[in-house]
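In: Next one to model:
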Amino acid sequence: MSFIRCARTALAVRGAPLGQGRLLARGVSNESTPATKSAESSEIVAPAPPRDVMVAEAVSGAPEELRHRAVRIYQPTRNTMQSGAAKTERWRVDFDTMLSGGRWENPLMGWASSADYMQGTRVSFRSKEDAMHFAEKQGMFSTCVTQVRFLITVHTFQDGIIMCK
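Out: A predicted model of the protein is given here:
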């Protein structure tokens, strides 16, 4: 139940006589008069004027270097090690690596290290539009990559023999 609905119910119960409070809270009345439409409800309501949408980058508190970062929006491919297609319907936002990411080779293990803490961050969304809206609202430059879906045709053993003749 939403907050507004709770507030309306509480105000309706508070204004009713003592015995009718529970009935009004449930939307039922004691009166036997039929409900009639009022003339006010048939009036056309004018739509609210459009407001300026505040982008989230202004109030998010994110560091300045993240605000105008390039991101890549894509749909991940199926894992080649398994036959399942799980997690391929979701859209993913990846942060591109920064050119000034401060890369170096770790002297102890020889691994490549980086000062870019966002390069390993991935965010998943249910649709492409949601991912693009997120990137736009955060003030990021987005590139959407769509993949070509190949239709896999099923061949039987007989098809291979017939083609060879």
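In: Every contact and neighbour count from this point should use C-alpha atoms.
Out: Noted.
In: Quick one: neighbours of Ala131, just the number.
Out: 23 (other Cα atoms under 10 Å).
In: Tell me how far it lies from Val123.
Out: As judged by Cα to Cα, to the nearest Å, Ala131 and Val123 stand 9 Å apart.
In: swap in Phe134?
Out: The value you get for Phe134 to Val123, if Cα to Cα is used, is 10 Å.
In: cool, Glu64 as well?
Out: Distance from Glu64 to Val123, counting by Cα to Cα: 19 Å.
In: okay, these two: which has more neighbours?
Out: Val123 (12 against 9).
In: so what's that one closest to, chain neighbours aside?
Out: Once flanking residues are discounted, Val123 sits nearest to Val93: 5.2 Å by Cα to Cα, 6 or more residues apart in numbering.
In: and this one, so I can compare the two:
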Amino acid sequence: MKARIYQRPKNAMQSGHARTGQWVLAVEPEAPQHADPLTGWAGSGNTAAQVQLTFPDRDAAIAYAKAQGLVYAIVPLGSHSLKLQAYADNFR
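Out: The predicted structure is shown next:
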């Protein structure tokens, strides 16, 4: 099975930084989802794709993936840039 290891990004809807230092191991789906003919919901038979494990640091996540025999890829966190602007700039 393939897995992704990534650092949890900051929630854009809140100003806090809770759980941003955690690393997440998520299993990649092995097959695409299919639509249920009765309800129209997307689903698959792979229940491992629903599991996300959190770790305090990247090394712990890598050690777990190696111990379980998972092929993993580390996804880097994107850069965070602020657009500094004064309120008066809106009226220029």
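In: What's the TM-score once they're superposed?
Out: Put the two chains on top of each other and the TM-score (TM-score structural alignment, normalised by the length of structure 2) is 0.83; 92 aligned residues with a Cα RMSD of 2.1 Å.
In: And the strands in structure 1?
Out: Secondary structure of structure 1 (DSSP state E): strands at 70-74, 91-95, 104-105, 112-113, 122-125, 141-145.
In: Export those to CSV and append columns for distance to Gly84 of structure 1.
Out: What follows is the strands of structure 1, written out as CSV (distance: least, Cα to Cα, whole Å):
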stretch, distance to Gly84 of structure 1
strand 70-74, 19
strand 91-95, 17
strand 104-105, 37
strand 112-113, 32
strand 122-125, 19
strand 141-145, 22
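In: out of these, deepest packed?
Out: strand 91-95 (a mean of 21; mean count of other Cα atoms under 10 Å).
In: Give the aligned range of the longest helix seen in structure 1 in structure 2.
Out: Assignment by DSSP state H gives helix 3-15 as the longest helix of structure 1. Using TM-score structural alignment, helix 3-15 of structure 1 lines up with nothing in structure 2.
In: if we can go back for a sec, of the strands of structure 1, which approaches Arg5 of structure 1 most closely?
Out: Closest approach to Arg5 of structure 1 among the strands of structure 1 (Cα to Cα): strand 122-125, 30.2 Å.
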